[in-house]
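A.B. asks: Build me a model from this:
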Amino acid sequence: MSVWSWLDRGASQPSRTTPASRLVARAGLARARRHDGVTAPASCLLHPEARIHPRDGRIVLGERCLIAPGAVVQGDVTFGDDCSAQAYAVIVGYPGGRVTLGSGVRVAPHAMLIGANHVFAGRDRPIHAQGLEAAPITVGDDVWIAGRVTIVAGVTVGSGSVLAAGAVVTRDVPPFSVVAGVPARVIKTR
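C.D. replies: Model (predicted):
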């Protein structure tokens, strides 16, 4: 158990409800801001056990964003206002593969948004030696990305959409759609 877990009493997301939780939130903000490539306003609630690192890119968080313990936000990533990334969500952007979330986006536990894929076309070289192919991921406003959803590089998710638990989103999602399945497909509209 870390000192942060002890102070926040094992809460699944940061808050400012007690003196101890305010200390945890201040520490999380300070840890994220220690990197030159991170912009996070004071209204954000970032847990110190979240892995927030810009690598060689830039992370920009909007007002009132929440990043829970265990979440990973790395590389080129932009959050709009009022977004959240819950425990063990993974959001990784790359040069040419920026991940952009609109305002009011909810990313549930264990969801994964990765702005690049491995190149594997050549059989004469190992996959790790063939590099990455980056492509942006863009998520509109007011989107719910449920638990264990995977969004692959190059996908745009329209505003107001819901991505059902476990969906693997390999193509664009129209606004106000509910998608489910592997690969994900539209099952209804909102």
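
A.B. asks: CA only for contacts and neighbour counts going forward, please
C.D. replies: Noted.

A.B. asks: in what helix or strand does the residue most central in space within the chain lie?
C.D. replies: The residue lying closest to the centre of the chain (Cα atoms, centre = their mean) is residue 91, at 3.5 Å. Applying DSSP states H and E as the criterion places residue 91 in strand 90-92.

A.B. asks: Would you do the same for the sequence below? I want to compare the two.
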Amino acid sequence: MAKLVQKVFFILISRYLYNFLSWFRKLWYHMQGMYVGHNTYLPSIKITWPHQVVIGDNCSLEQGIYFKFDGIWKQGPSIIIKNNVFIGAGCEFNIRKEIVIGDNSLIASGCKFIDHDHGTSLSSPMHKQQGPEKAILIGNDVWLGCNVVVLKGVEIADGVIVAAGAVVTKDIPPYEIWAGIPAKKISQRN
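C.D. replies: I've put the predicted structure just below:
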């Protein structure tokens, strides 16, 4: 009897409560200018400027994602996630310029995207200096392994795989496999 009660409780929580909370979050963020597509479940996330974020249809997001538009209010969106994208737990989008993630991409847990730097001049403390800002573009059908870091100005073309823990500092051509710090080509997809 206890197992049946546990099963019923689990079904109620997973099907109804989580869906209601997702619906409520979507409504709340929609009122603040964020767009979340159809059949996209919205878990508990952190977000600084909701109007800067667009999430497409049929996306799967896990808990603890941080959408940080790093700056003062400006017209959006700057964080654009297209359709059928998976984003794992604990990913961070630290964006000033723009990031676009293409359709059917897989972003594993702990990935970080940073599209800006601090200045390095000796004239004032580094934390007060604005550095260069360049958009990040991720193509369609891209797979980034756990804890990949993608830095400013990088364009990752369609069909690329980046191994876990890599730091991507330069553009990656289509259908290549990269790994390491800094990331380098290790293979080609067949």
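
A.B. asks: what's in contact with the strand holding residue 91 of structure 1?
C.D. replies: Strand 90-92 of structure 1 is contacted by residues 71-77, 99, 110-115 when judged by Cα atoms under 8 Å, 6 or more residues apart in numbering.

A.B. asks: let's go with 7 Å and repeat that
C.D. replies: 71-75, 77, 99, 110-115 (Cα atoms under 7 Å, 6 or more residues apart in numbering).

A.B. asks: quick one: which of the residues you listed is nearest to residue 61 of structure 1?
C.D. replies: residue 77 (8.3 Å; Cα to Cα).

A.B. asks: Run through the residues that contact the aligned partner of residue 105 of structure 1 in structure 2.
C.D. replies: In structure 2, residue 105 of structure 1 lines up with residue 105, judged by TM-score structural alignment. Contact partners of residue 105 of structure 2, counting by Cα under 7 Å, 6+ apart, are 85, 86, 140, 141, 142, 143.

A.B. asks: The fifth one matches what in structure 1?
C.D. replies: This means residue 142 of structure 2. In structure 1, residue 142 of structure 2 lands on residue 143 (TM-score structural alignment).

A.B. asks: surely its match meets residue 157?
C.D. replies: No. If you go by Cα atoms under 7 Å, residue 143 of structure 1 and residue 157 don't touch, sitting 8.1 Å apart.

A.B. asks: which residues in structure 2 does the strand holding residue 91 of structure 1 match up with?
C.D. replies: Counting by TM-score structural alignment, strand 90-92 of structure 1 corresponds to 92-94 in structure 2.

A.B. asks: The matching stretch vs structure 1 - mean distance after superposition?
C.D. replies: In this overlay with structure 1, the average offset of stretch 92-94 of structure 2 from its partner residues is 1.5 Å by mean Cα distance after the TM-score superposition for structure 1.
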